[in-house]
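> The sequence and its predicted three-dimensional model are supplied below.
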Amino acid sequence: MDLLSYFIYSLVSLFVIVSPIGVLITFISLTSNMTLQEKNHIAKRAVVLACVIALFFAVTGDSILDFFGIGVDTLRVAGGILLFKIAFDMMLAHVSRESITEGEISESMDREDIWIFPIAMPMMTGPGTITTVILLSGSSESILHQMVVILAILLTFVICLFTLYFSRRIYKFIGYSGTLVVSRLLGLFLAALAVDFITKGVWNIYTGFLL
């Protein structure tokens, strides 16, 4: 895959799994009593932390797999199953329990560090995002491809930052129903991505046994 195609593939994959619109509803609920300045401060800190976590796993993904003796294709299958479960929850407009439960969201209302939990992690960089980042980085054919993944991560979280900065305007424009529609569409694309991960992983494992 050429660099441009891999960049588009990485960006779409990360954007779908991070799902800024999906984060938007919970973010508005958690910051509803804050001033605009306080809300933007929370948004900036949360996005920076989430981006740093994603970049960490992008850089160290290969080492982590080697340490645990896990192959990329094995992670593709396991990660694909996880992503499909998250996608299924998104299509049903449910909060994915792989990321955060409804109870944890309610308990976060009175906490001051909501930018760490639940916004940065696990909502933006939950198990699904981390798995996707490691897979994209581990599938890179060269240093340039790895740089493309890093660029896709940075751009994804820049989009997240602007989405959270203008969250109230976006929500006012598209409404609750609009956010659910977008979330379900992203869930559909995520399900397709999950199936792609699973089929590639299973096929590579199968052909590896034959060789």
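Everything's here; your move. Numbering: from 1, shown residues only.

> Going by C-alpha atoms from here, please, whenever you check contacts or count neighbours.
OK.

> Relative to A191, how far out is the residue nearest to R184 when sequence neighbours are not counted?
Closest residue in space to R184, ignoring its immediate chain neighbours: M91 at 4.2 Å, by Cα to Cα, 6 or more residues apart in numbering. M91 is 9 Å from A191, where distance means Cα to Cα, to the nearest Å.

> For this structure, which segments count as helices?
3-18, 20-30, 36-68, 72-91, 102-108, 127-138, 143-165, 167-210 (DSSP state H).

> For the ones you listed, please prepare CSV with the additional fields distance to I119.
Listed next are the helices of the chain as CSV, based on distance: least, Cα to Cα, whole Å:
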stretch, distance to I119
helix 3-18, 11
helix 20-30, 7
helix 36-68, 6
helix 72-91, 17
helix 102-108, 10
helix 127-138, 13
helix 143-165, 11
helix 167-210, 14
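
> Pasting the second one now:
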Amino acid sequence: MLNKIIHDALMIWVTIEPIGTVVLFAALASGLSARERRKIATRAIAYSAIVLLGAILIGQILLAAMNIQLISLQIAGGIILFLFGLQMIFGRAATTFSQSEAGHDIAVFPLAIPSIVGPEAIMVVILLTDNYLYSVATQAITAGIMLGVLAVTYLLMLLAEHLLRIIGKNGAAILERIMGIILATLSVDLVIDAFWTLPKP
């Protein structure tokens, strides 16, 4: 159980990728008051939690309705996560979504989606709460880990300016690349585990 908790925490952390979100949030919220920044951060985390909890509750049901086997998602997800990890390793500018669309709430776009909750995070929470592999209690623990990572992301967003003064943008870029290496490694494990579970001829 401890191994799964550590594994789940790492997978969720590197796909939600709080450091990249902090850099983006600092760019978007510069010039706003502390109260406005807190409101935006609160809404972004709330929207993210709703999307990810929804993925945990109904994601596998939707896959079953479309006749998509979870092992197929595991293999496809592992490949996509590997590519996402490579993006992080070789540099994915945090300012890609630094300009929100006119009339849109930046807490929704680009903070909640796609910065905090990208397709990789949705795939990971579905895979880590497989109904056929894990009990309801184990799935609840994984959901708790996910909410814990979101809570840490929220705190880091509130401290964004102070953190960036301490580590600087270069420090944030280094951390992002380290997380990318971890994600690439874990994604390869996902694909290998999927192939091991395939029925033998």
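Yep, that arrived. No experiment lies behind these values; they were computed from the predicted model shown.

> deepest of the helices of structure 1, which one?
helix 127-138 (a mean of 25; mean count of other Cα atoms under 10 Å).

> how much does that one stray from structure 2?
Taken over the aligned residues, the distance from helix 127-138 of structure 1 to structure 2 averages 0.5 Å (mean Cα distance after the TM-score superposition for structure 1).

> okay, that helix sits on what stretch of structure 2?
Aligning helix 127-138 of structure 1 against structure 2 (TM-score structural alignment) gives residues 119-130.

> ok, back up a step: can you pull the contacts of the counterpart of the residue nearest to R184 of structure 1 in structure 2?
The alignment partner of M91 of structure 1 in structure 2, by TM-score structural alignment, is I89. Contacts for I89 of structure 2 (Cα atoms under 8 Å, 6 or more residues apart in numbering) come out as 176-181.

> repeat that for 7 Å
177, 180-181 (Cα atoms under 7 Å, 6 or more residues apart in numbering).

> out of these, who's nearest L150 of structure 2?
Nearest to L150 of structure 2 among these: G180, at 18.6 Å, using Cα to Cα.

> Now check the closest one against structure 1: what is it aligned to?
Under TM-score structural alignment, G180 of structure 2 pairs with G187 in structure 1.

> rewinding a little: would you reformat the contacts of I89 of structure 2 as a markdown table and include distance to L2 of structure 2?
Listed next are the contacts of I89 of structure 2 as a markdown table, based on distance: Cα to Cα, whole Å:
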| residue | distance to L2 of structure 2 |
| --- | --- |
| R177 | 26 |
| G180 | 23 |
| I181 | 22 |
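
> just curious, which of the residues you listed is nearest to L81 of structure 2?
G180 (9.4 Å).

> Isn't the closest one up against G85?
Yes. Counting by Cα atoms under 7 Å, G85 is a contact partner of G180 of structure 2 at 4.2 Å.

> closest to A120 of structure 1 out of the helices of structure 1?
Nearest to A120 of structure 1 among the helices of structure 1 is helix 36-68; the distance by Cα to Cα comes to 4.7 Å.

> mean per-residue distance, that closest one to structure 2?
Mean for helix 36-68 of structure 1 is 1.0 Å (mean Cα distance after the TM-score superposition for structure 1).

> that older thread, how about the helices of structure 1, which one is nearest F117 of structure 1?
Of those, nearest to F117 of structure 1 by Cα to Cα is helix 102-108, at 7.7 Å.

> For that closest one, which outside residues touch it?
95, 114.

> Could you do stretch 123-143 of structure 2 as well?
With Cα under 7 Å, 6+ apart as the test, stretch 123-143 of structure 2 has contacts from 8, 12, 55-56, 59-60, 74, 77.

> let's go with 10 Å and repeat that
Contacts of stretch 123-143 of structure 2 with the rest of the structure, by Cα atoms under 10 Å, 6 or more residues apart in numbering, involve 1, 4-5, 7-9, 11-12, 15-16, 49, 52-61, 63, 70-71, 73-74, 76-78, 80-81, 121, 144-149, 187, 190.

> The match of G180 of structure 2 and R111 of structure 1: what is the separation?
29 Å.

> Ok, L161 of structure 1 next?
Taking Cα to Cα, one finds L161 of structure 1 at 21 Å from R111 of structure 1.

> Find the nearest non-adjacent residue to the residue positioned nearest the centre of structure 1, please.
Nearest to the geometric centre of structure 1 sits V18, at 2.7 Å (Cα atoms, centre = their mean). Ranked by Cα to Cα, 6+ apart and with sequence neighbours excluded, the top spatial neighbour of V18 of structure 1 is M124, at 5.2 Å.

> count of neighbours near the one you found?
28 (other Cα atoms under 10 Å).

> I21 of structure 1: what's it in contact with?
Per Cα under 10 Å, 6+ apart, neighbours of I21 of structure 1: 15, 27, 160, 163-164, 167, 170-171, 178-180, 182-183, 186.

> And it? What does it align with in structure 2?
For I21 of structure 1, the residue aligned by TM-score structural alignment is I19.

> Understood, closing this out.
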